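*Asks:* Sequence and predicted structure below; questions after.
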Amino acid sequence: MLTIRYEMPAGLLNLEAHELYKKLEGPTLFHLAGRRKPPLFVSVLLHGNEPVGWEAIRHLLSQYQNRELPRALSLFVGNITAARYGLRRLDGQPDHNRIWTSGNTPEHAMATQVYEEMAKIGLFASIDIHNNTGLNPHYACVNKLATPFLHLAALFSRTVIYFVRPQGVQSLAFAELGPAVTLECGQPGCPQGVAHAHEYLTACLHLAEFPFQSVPKQDIELFHTVAVVRIPPGLRVGFHGDDLDLRLIDNLDQLNFQELPVNTLLGWQPSNRNILLTVTNEQDQEISGRYFYLNGTELRTCRPVMPSMLTRDIRIIRQDCLCYLMERMLLPNASFGVSP
């Protein structure tokens, strides 16, 4: 399922994400030479409807077509078949950012092959690049709180999120190989997201090492993802209509990265007295009653909380989740190795 190549096919950089199937048969790992080693690892298009990473890479590599890269680059181009249709994933496919752990699908085997290949070669750092569908700022995510991870994240944004769920994401796996970060670059089609990712990748390729001193506290706002909110399968959910099990407020995605007070309205449950959302913490325990309550038919928050990744795209809500819930976190003391 995986193809490994050591050069770019002619004309590949002229193609947009939805056209890559014309030159690539499927998921492809490129090893490109550069002045320094080990390589910077970059993954793009783990979700086919998030082209920002590929667009940034296109621009970057076009600038280096006739000169040496500052550092070797290992580039993984993921779900090309979904990208052809502008979808996160095709029906019947696993999410390509949930396969970086044990599993019995061909996609899990492919992800294992990529991981083992990079474990053998070694890497300087790992960068996974995404768009998102809701109204979110640009931010970086880490899965360990060691100093190199925080420097890698702060180089992209002062807003940094620490998370350990969901499992199976690329950055969580590659955090065992070196500093790893996930970039969230705003909505697809936004040129500022492409420019930001391009600028960041260029800076990372020129890095010789990570500072040993900790990130200054004033340079970072750190948040901890404490829970994931999902819609159970089979529920009728939407923004308009009288036949819904759960009707969400129209401006839902405008609540992202807002510190919501107690009693914030999220939607209505017209015919069910039990909270329909499922909310799981880092131990996979169901804790919906900790964050939400029903006031008649109104679904409201029962404690201050900050959501991220809220979207109006019902397909994405069903394929992934409604949102993540975050709390502010103190910046840890300096640690250059693996955090506990």
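*Replies:* Sure thing, it's come through.
*Asks:* contacts, neighbours, all on C-alpha from now
*Replies:* Noted.
*Asks:* Counting neighbours, what do you get for G193?
*Replies:* The local packing of G193 (other Cα atoms under 10 Å) involves 23 other residues.
*Asks:* quick one: it and E199, what's the gap?
*Replies:* Remark: distance between G193 and E199 (Cα to Cα, to the nearest Å) = 10 Å.
*Asks:* from the middle of its chain, how far away would stretch 265-278 be?
*Replies:* Centroid displacement of stretch 265-278 relative to its chain, using Cα atoms, centre = their mean, to the nearest Å, is 28 Å.
*Asks:* So which bits of it are buried?
*Replies:* Residues of stretch 265-278 classed as buried by neighbour count (16 or more other Cα atoms under 10 Å): 265-270, 276-278.
*Asks:* from the residues you listed, which ones fall inside helices?
*Replies:* Among the buried residues of stretch 265-278, none falls in helices (DSSP state H).
*Asks:* alright, now check it against this:
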Amino acid sequence: MGFAHIVTPTLPGFQLLNADEISLPATSFQFLQALQGPAIIRIKGKTRQRRAVITLLHGNEPSGFLALYKLLQEKFQPFADTTFFVVSVPAALEAPGYRYRALPQHKDINRCFKPPYSGEDGHLAKQVIDYLVDLAPEAIIDLHNTSGSGPAFSVSRRLTAKHQALASHFTRWFIHTDIELGAVMEVPFCCPVVTIEAGGAQDDIAHINAYEGLKSYLSEENVFTQRQHIEVLGQPRRLEIHKEASLAFAERPVFGASITIRQDIEQRNFGTTQPGDILGWVDHAKLEHFRLGGHQRGELVEHYFSADNNQLTVTKPLKFFMVTTRIDIAKSDCLLYFIETD
């Protein structure tokens, strides 16, 4: 289960592979095992234009990698020379497979795309940046999954016609954000970069979204031709949980838990949550367990959420997205993102 030919690496953290020289294993996971570590895979296009795709920045978000495997199986030829970055391979391989964002004791690499680029993960992020700067592609797509179920959507720091056109190959939802986390989409490349959340990591529809979106993005002669109407959602916030708080997901308050969130909260992704809708329950500390990340520093949780009678609800209509029911992700990253909506 190997490769017919591996190009000698020129980057310390990555192996460089040409798609037409890969002997593809029988399954996508065997392909991942054959890679063993981060890889850059180059697919020759019909023209010498250049496009780029980043996959598996998080090891528990497989849709982009599964789409790449399927494209390689089909010997698909894109319109432009295309470079795929497959990044967190060791985390994806860690048993039981596609479970971990990053290996234990490692940083979330999609928080490392900013100075000082320290440690192994920071160095790897800097290599991705340097390679992309030298490559100078006309567009970059960063493919992800959400940890909870929900529809596909896009995220970008820029709100231009080109950014929206790139997103339209995958989804009609476009989230314009100014949140700074150290993500790859925050790097000021000389071309548009858009993050695509293809849907829930466990959902087959997400793998289909990633595959069909990539085929559209890679087949189009003019990649900036808008494929569908785009609905823009502006300036999200993050609902974050303090490390000291204990968290549970259940149908009723869990004894001893600082916060209990309803198990079906994922169903609120991209719907409208109204005041009075019960999201969960909190103990005597109520909203002190939470903080807001994002749009306006210093904003109070109380401006958007209420804990009357220890029931967690909202103070105004909100649209949630990227809701997770993974305790580790909710605690280390955030429980959900939200925007105000009418």
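*Replies:* Cool, got the structure. Keep in mind that what you see is a predicted model, and the values were worked out from it rather than measured.
*Asks:* hang on, the earlier thing: which one among the buried residues of stretch 265-278 of the first structure gets closest to G168 of the first structure?
*Replies:* T278 (19.8 Å; Cα to Cα).
*Asks:* Would you confirm that the closest one contacts V229?
*Replies:* Yes - between T278 of the first structure and V229 there is a contact under Cα atoms under 8 Å: 5.8 Å.
*Asks:* how about the helices in the second structure?
*Replies:* 28-35, 63-73, 89-93, 119-135, 161-168, 204-219, 327-332.
*Asks:* can you put the ones you listed in JSON lines and add distance to S306 of the second structure?
*Replies:* Formatted as JSON lines, the helices of the second structure follow (distance: least, Cα to Cα, whole Å):
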{"stretch": "helix 28-35", "distance to S306 of the second structure": "45"}
{"stretch": "helix 63-73", "distance to S306 of the second structure": "36"}
{"stretch": "helix 89-93", "distance to S306 of the second structure": "37"}
{"stretch": "helix 119-135", "distance to S306 of the second structure": "38"}
{"stretch": "helix 161-168", "distance to S306 of the second structure": "34"}
{"stretch": "helix 204-219", "distance to S306 of the second structure": "33"}
{"stretch": "helix 327-332", "distance to S306 of the second structure": "19"}
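*Asks:* out of those, nearest to E186 of the second structure?
*Replies:* Taking Cα to Cα, helix 119-135 is the member of these nearest to E186 of the second structure, at 11.0 Å.
*Asks:* residue range for that closest one in the first structure?
*Replies:* The aligned range for helix 119-135 of the second structure in the first structure is 105-121, by TM-score structural alignment.
*Asks:* Show me what stretch 313-325 of the second structure is in contact with.
*Replies:* 146-148, 150, 249, 263, 265-266, 268-280, 302-307, 330, 335-342 (Cα atoms under 8 Å, 6 or more residues apart in numbering).
*Asks:* Just the buried residues from those, in PyMOL please.
*Replies:* Remark: buried members of the contacts of stretch 313-325 of the second structure, expressed as a PyMOL selection using 16+ other Cα under 10 Å:
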select buried, resi 146+147+148+150+249+263+265+266+268+269+270+272+273+274+278+279+280+304+305+306+307+330+335+336+337+338+339+340
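*Asks:* how many neighbours does R172 of the second structure have?
*Replies:* For R172 of the second structure, using other Cα under 10 Å, the count is 19.
*Asks:* Now which residue in the first structure aligns to it?
*Replies:* Per TM-score structural alignment, R172 of the second structure is aligned with R158.
*Asks:* Quickly note the distance from its match to A173 of the first structure.
*Replies:* Look at R158 of the first structure and A173 of the first structure: by Cα to Cα, they are 24 Å apart.
*Asks:* Please apply the same query to L61 of the first structure.
*Replies:* Distance from L61 of the first structure to A173 of the first structure, by Cα to Cα: 26 Å.
*Asks:* So for those two, which sits in the more crowded spot?
*Replies:* A direct count of neighbours by other Cα under 10 Å for L61 of the first structure and A173 places A173 higher, at 19 against 16.
*Asks:* Apart from its neighbours in sequence, what residue is nearest the more buried one?
*Replies:* W100 (6.1 Å; Cα to Cα, 6 or more residues apart in numbering).
*Asks:* picking up where we left off before, looking at it, the match of R172 of the second structure is touching F223, isn't it?
*Replies:* No - if you go by Cα under 8 Å, R158 of the first structure and F223 don't touch, sitting 10.8 Å apart.
*Asks:* Could you check how far E209 of the first structure is from F124 of the first structure?
*Replies:* Separation of E209 of the first structure from F124 of the first structure (Cα to Cα): 8 Å.
*Asks:* More neighbours: those two, which one.
*Replies:* More neighbours surround F124 than the other of E209 of the first structure and F124, with 23 against 10 (other Cα under 10 Å).
*Asks:* right, and that one touches G178 too?
*Replies:* Yes - assessed by Cα under 8 Å, F124 of the first structure is found in contact with G178 at 6.6 Å.
*Asks:* Show the contacting residues for the residue opposite V262 of the first structure in the second structure once aligned.
*Replies:* By TM-score structural alignment, V262 of the first structure lines up with P275 in the second structure. Residues near P275 of the second structure by Cα under 8 Å, 6+ apart: 313-317.
*Asks:* again, only using 10 Å
*Replies:* By Cα atoms under 10 Å, 6 or more residues apart in numbering, the residues touching P275 of the second structure are 304-306, 312-318.
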